[in-house]
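Novice: No sequence on hand, only this structure:
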């Protein structure tokens, strides 16, 4: 029975075969595109696919890039620990995609730039571009390292595979198809891998629903355990998950991800038309929302299975990120190949994300740090782009070794992205929307925004939010069967303490007020990006106005024009329909009036109409 003290199952030959097939097919796609494009020596072709991609593969690639192994592991664990309120992040997905499609996409696509940081130089100056380049490189390397580490750690926990073997295999395959196949290989491997991710996640959910006796049982268990805490409107910024932190803080994070983050922009500007690019974003939005729903259901399944015997509290796993792999090995080992399918999904998520980072890093380094300062031929630039892909693949292996010190994987990734991406979000937004934002304001806003967000991020590490603010939900081991403990070889080192039941109803107490005063530097990790963006925008506006920004003229192509947005054309279309109906109604009224006046000549009606 799942949740008792029985030893979880082990990997079988079929499971290893499934993972091996996924890796071989991914590498094979890279070899295929390397062969078909062998006569094309352009770095543009390598980094952007010749700007000939269509909406569907790009949309799936966009989804795969951010629905990573961290999503598969950490999002259900968040629901298990903190409740289904985490599902409100779906609202942030929708808002972020709409903003990115309406504000950022039209400008970047019109400029046909390979590196988003190029916009910073065109709109502000070279110094701003250089800082933006450094920020992206640091962020992408850290992101890639954590993402490579996640599936390797999970597999090492349930098999005898060495951790570094898992890390190396992921990075080697990813580096191979990125280096030889370019963006085309990255996009089409993402399409293949998103299918593997979906199949792996659904296999766990379906088996858990069958095991528990139906979805209604899982829903009932989650409700009784306080996991269906969808609505919490507490405005306290120190709270980990509330409506405001998830919707507004999450929106800032995901707008940065889809608005200007290099791997995402590099995909949609590679579409053959702006319409394809916009459709790709909206199809991707549906995929993101679907995976968000699956993550909530998976978290509810986790809780239903282990509601009486929490593996984390009992010491069966050392971190919440290992709960999903533990569940897989607990309930799926009677079906050879299905555990392998789930871990193939983890590796697929890792490969898709890391390949995006590697390709983006190669593009940014080539466009921002090499091209402006050299005079290479296209053949040399193409060779350099491939060399950079290989180099960053090796770097991702090294970063994976440091990922073990970052704590919870999802919070680590979101925190890094928020701290580094928030100031850039403010700068790109003002550059596109505000013509008075000048180079002095842009540079000042970026630097000060980065300083503030770094201080907030470091402050949260030094003084993390207390349980009164994070409010984890109660877990128990009362239902565990400890009679066979001697045969399990458990490790009880550094076990988490038993969590007390904590009400999720926001109540402002004197204790909360005290915490707010003392822990002012530890807001929710979801607010890091918003804090950096607001600081950057505020400083940029003030400095720009003080230095005569309102007198400067900006190249129109660098700004958002109303004709660029889909909402403008929708409004224009609706207005046209309404106008036609009004005119038709007026003519019909005139015709009726003439008939009533006794004019029955059909030719007269036609002339009048």
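Specialist: Ah, there it is. Just so you know, these numbers come straight off a predicted model, no measurement behind them.
Novice: make it CA atoms for all contacts and neighbour counts henceforth
Specialist: Will do.
Novice: The closest residue to residue 180 other than its chain neighbours and residue 41: what is the separation?
Specialist: Closest residue to residue 180 apart from its sequence neighbours, by Cα to Cα, 6 or more residues apart in numbering: residue 34 at 5.2 Å. As for residue 34, its distance to residue 41 is 11 Å (criterion: Cα to Cα, to the nearest Å).
Novice: Which one's more surrounded, those two?
Specialist: residue 34 (21 against 16; other Cα atoms under 10 Å).
Novice: Surely the more buried one and residue 183 touch.
Specialist: No. Contact criterion Cα atoms under 8 Å: residue 34 and residue 183 do not qualify, at 10.6 Å.
Novice: Tell me who's in contact with residue 605.
Specialist: residue 591 (Cα atoms under 8 Å, 6 or more residues apart in numbering).
Novice: Apart from its chain neighbours, what residue comes closest to the spatially most central residue of the chain?
Specialist: Closest residue to the average C-alpha location of the chain: residue 66 at 3.8 Å, with Cα atoms, centre = their mean. Counting by Cα to Cα, 6+ apart, residue 66 lies nearest to residue 353, which is 6.2 Å off, once chain neighbours are set aside.
Novice: What ranges does the stretch 501-609 of the chain have for its strands?
Specialist: For the stretch 501-609 of the chain, applying DSSP state E, counting those that start in this stretch gives no strands.
Novice: tell me which residues in the strand or helix carrying the residue nearest to residue 180 are buried?
Specialist: Element membership for residue 34 (DSSP states H and E) is helix 13-36. By neighbour count on 16 or more other Cα atoms under 10 Å, the buried set for helix 13-36 is 14-16, 18-19, 22-23, 26-34.
Novice: before we move on, the earlier item: can you pull the contacts of the residue nearest to residue 180?
Specialist: 180-182.
Novice: out of those, which is most surrounded?
Specialist: Ranked by neighbour count (other Cα under 10 Å), the contacts of residue 34 have residue 182 at the top, with 30 neighbours.
Novice: put this beside the first:
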């Protein structure tokens, strides 16, 4: 098993901090409570029950522990606690969770013993309301639990105060089930040592169990003792239990559940490492308190690192007056309140409680970029501007030059441009992140262009060239009708404008994080420069800047790969051996589940995804038409197809290399980041000065190539399919001017959408919107396939096919019946089948363009 691997990193040397700690108002109690319940109800923080020694004493002074039923409420961080009600009985040391608008209380103990009761606590209009839940199968205290979706899980604990052995049964309760059907279910038995006071957690709907204390009787004196554990486990209902890397040290009774940090980390704040357990009676008031280390577990690399420390302030009066100091607490729940981690009250040294409440808010360390890095980026921008100025001087003021470059683009440049237009900044970020987090299963999706290229060359390209199209959707008018063309064009324009905002916003978000530039400056700067050269030089400027950008993009990524490998002790050999041993190079899932990316799903879906892109996307097809002949266009298509192979290998290998690197350097990864941030984070924190600038320039290049391609293609479609349609008498000069103005408007619109998304501060709505709109891509490809291969399909049929497939795909997506790779296959099949049937029922008198 992989143990903890740590070394000093640049982030640590710079004093990077991932949590901003502060004190909330203290509980209105002189001593505070251990074992209290805590949660959130209607956005109000609740702390209830627990126990303390009301005379400030300890077991060794003869003091008696007292349990409480008071419920305290805090409506905002700067507010004041108030006593809002009572629990059904004095209770503490149970499991407490937050579910919807209620605090869930499970089990616990009082002076009489342990209990099996479970109930909900809600805060409504300043008052406390409780609601019964099914009781546990047996009494339980000192256990731990977590909420996964609507299911509450409980593990560990003891059934009585006199128990000499803890439980290892894992129980679950579906809180969303009807009341008469709710019951505790026994899950697969926990295989590790039985334990109390463990820490549980969850990420990606999986249950994690960390540390805890195993109870046993000492053979010598028959006294009940604790073994402080540092093992870790993961539970998936379908796959069962799996042992993980051990913690660096035990974290018994640390606040639980573990804090889900970012998308791939779980944080454990403090805990009792047990090193002083045998000296408690001797140390008494001189006990230094429990650990303040915040441990971070990376669920992807299965490694541990120190992420932070809990806020502490030990004063000289700490021994006699512990409340004057701030300590790291144990035996208290961890509560997530408005995105922050709250540690309410708890035990700060044996028998001593605290009324203080700590709150830690996740923060991102600022990006660091040197002036040399900025110099490299500046050189890149000067090259972009220089190319656009040079090209704009040669461009004629006509639509042929603006849209098609006068048909004089060399085949190799057109091929590089096709590649550059489809390799967006999202791909630059997402492919390494996917390989880092999983494996190489998605590689085959990229490589299917090799199978699609000959089909496009021999079946689609001759039509596009023979008809001398400017907009690919003009084919739909020639083959079917103006209404079909308008439908296809409008679908493309809506999708691309929506995508334009996304491809500006998300890279700007990453660039802002890693460089420290204001995000609005990133958005506006990139938008202005890209719009300027797109307007000045048209498609020719777009193509030639993309040629340069592809070089920067691939060169930066390759240099980064070499640097990562060389930073490993064993170089590329270590990279390949470690990744292979953990199956990180897996390229196929040999199963038959249609909802998963199994081999045949990826092959079929990847083939049709590439067919959609290379047969019906104006951004790509427009490049076919910039060359001087069909032969040159064929070469450009094959150039792109061949280039995809090494490029995909580089980016997937970068992701795998990042996994190996962060496996050995877990402390250097931002635990608060998204998985998609892993490559940009490495660039900003670990690459040497100059090389970081080159790779960030590559990220700018990927962003700008996508933006410029989209803007020019949208302007082409809007001018050709809409402006000329509604103003057929317009001159070529008027169309050229309109196209330029349209490009400016598109640049401004994309910029505004990206800025709006910053204020929205939530991309999920946009992601969902784009996913729905993106479904139309398969329907659009179905229209082209129907037109080229099925001569009997008419305009009525193809319109019906488009509508039926779009509606059906919406419900297919909502149901999750198939993997998203199969969306294009379903779209094409539904569109063509429906179109064929409708065309047979309602034949069109118009003689269609002959299909192949």
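Specialist: Great, that's in hand. It should be emphasised that the depicted structure is a prediction, and the values quoted were computed from it without experimental measurement.
Novice: Reformat the contacts of residue 34 of structure 1 as JSON lines; add distance to residue 313 of structure 1 and secondary structure.
Specialist: Formatted as JSON lines, the contacts of residue 34 of structure 1 follow (distance: Cα to Cα, whole Å; DSSP: H, G, I helix; E, B strand; the rest coil):
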{"residue": "180", "distance to residue 313 of structure 1": "46", "secondary structure": "helix"}
{"residue": "181", "distance to residue 313 of structure 1": "45", "secondary structure": "helix"}
{"residue": "182", "distance to residue 313 of structure 1": "45", "secondary structure": "helix"}
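Novice: out of those residues, who's nearest residue 453 of structure 1?
Specialist: Closest to residue 453 of structure 1 out of the contacts of residue 34 of structure 1 is residue 182 (34.0 Å), distances taken as Cα to Cα.
Novice: The closest one matches what in structure 2?
Specialist: Matched by TM-score structural alignment, residue 182 of structure 1 corresponds to residue 538 in structure 2.
Novice: Quick one: the helices in the stretch 301-450 of structure 1, in order.
Specialist: 311-314, 323-331, 338-364, 378-402, 409-433, 439-462 (DSSP state H, counting those that start in this stretch).
Novice: Residue 73 of structure 1 is nearest to which of the ones you listed?
Specialist: Once the helices of the stretch 301-450 of structure 1 are compared by Cα to Cα, helix 323-331 is nearest, at 6.0 Å.
Novice: what about the closest one, how far off from structure 2?
Specialist: On superposition with structure 2, the mean distance recorded for helix 323-331 of structure 1 (mean Cα distance after the TM-score superposition for structure 1) is 1.4 Å.
Novice: between the helices of the stretch 301-450 of structure 1, which one is nearest to residue 537 of structure 1?
Specialist: For the helices of the stretch 301-450 of structure 1, the distance to residue 537 of structure 1 is smallest for helix 409-433, at 5.0 Å, taking Cα to Cα.
Novice: What is that closest one packed up against?
Specialist: Helix 409-433 of structure 1 is packed against helix 69-82, helix 126-158, helix 250-259, helix 439-462, helix 528-546, with contacts defined by 3 or more Cα pairs under 8 Å, 6 or more residues apart in numbering; DSSP states H and E.
Novice: Which among those is found nearest to residue 104 of structure 1?
Specialist: helix 250-259 (5.4 Å).
Novice: Could you list the residues in contact with that closest one?
Specialist: Residues contacting helix 250-259 of structure 1 (Cα under 8 Å, 6+ apart): 89, 91-93, 95-97, 99-101, 103-105, 264-265, 414, 417-418, 421-422, 424-425, 526-527, 529-530.
Novice: rerun at 6 Å
Specialist: Outside helix 250-259 of structure 1, the residues that touch it by Cα atoms under 6 Å, 6 or more residues apart in numbering are 92, 96, 100, 104, 264, 425, 526, 529-530.
Novice: Next, give me the two most distant ones among the residues you listed.
Specialist: Farthest pair in those (Cα to Cα) is 104 and 526. Separation: 21.8 Å.
Novice: In terms of packing, which of the two has more residues around it?
Specialist: Set side by side, residue 104 of structure 1 and residue 526 show more neighbours around residue 526, with 28 against 25, by other Cα under 10 Å.
Novice: Aligned to the more buried one, what sits in structure 2?
Specialist: So, by TM-score structural alignment, residue 526 of structure 1 is matched to residue 821.
Novice: Now for the residue lying closest to its match once chain neighbours are set aside, how many residues are close by?
Specialist: Counting by Cα to Cα, 6+ apart, residue 821 of structure 2 lies nearest to residue 605, which is 4.5 Å off, once chain neighbours are set aside. The local packing of residue 605 of structure 2 (other Cα under 10 Å) involves 23 other residues.
Novice: just residue 12 of structure 1 next, same as before
Specialist: 15.
Novice: Please pull up the equivalent of it in structure 2.
Specialist: Residue 12 of structure 1 maps onto residue 370 in structure 2, by TM-score structural alignment.
Novice: quick one: secondary structure of the spatially closest residue to residue 133 of structure 2 that is not a sequence neighbour?
Specialist: Nearest residue to residue 133 of structure 2 in three dimensions, chain neighbours excluded: residue 119, at 4.7 Å (Cα to Cα, 6+ apart). What DSSP: H, G, I helix; E, B strand; the rest coil gives for residue 119 of structure 2 is strand.
Novice: which residues touch residue 119 of structure 2?
Specialist: Neighbours of residue 119 of structure 2 in contact, by Cα under 6 Å, 6+ apart: 105, 131-133.
Novice: Closest one of the buried residues of helix 13-36 of structure 1 to residue 131 of structure 1?
Specialist: Using Cα to Cα, the buried residues of helix 13-36 of structure 1 come closest to residue 131 of structure 1 at residue 30, 32.3 Å.
Novice: what residue of structure 2 matches up with that closest one?
Specialist: Aligned partner of residue 30 of structure 1 by TM-score structural alignment: residue 388.
Novice: Could you check how far that match is from residue 514 of structure 2?
Specialist: 28 Å.
Novice: How about residue 699 of structure 2?
Specialist: According to Cα to Cα, residue 699 of structure 2 stands 11 Å off from residue 514 of structure 2.
Novice: Please identify which of these two sits among more neighbours.
Specialist: residue 699 (27 against 23).
Novice: give me every residue that touches the alignment partner in structure 1 of that one.
Specialist: In structure 1, the residue matched to residue 699 of structure 2 (TM-score structural alignment) is residue 346. Counting by Cα under 6 Å, 6+ apart, residue 346 of structure 1 touches 69, 151.
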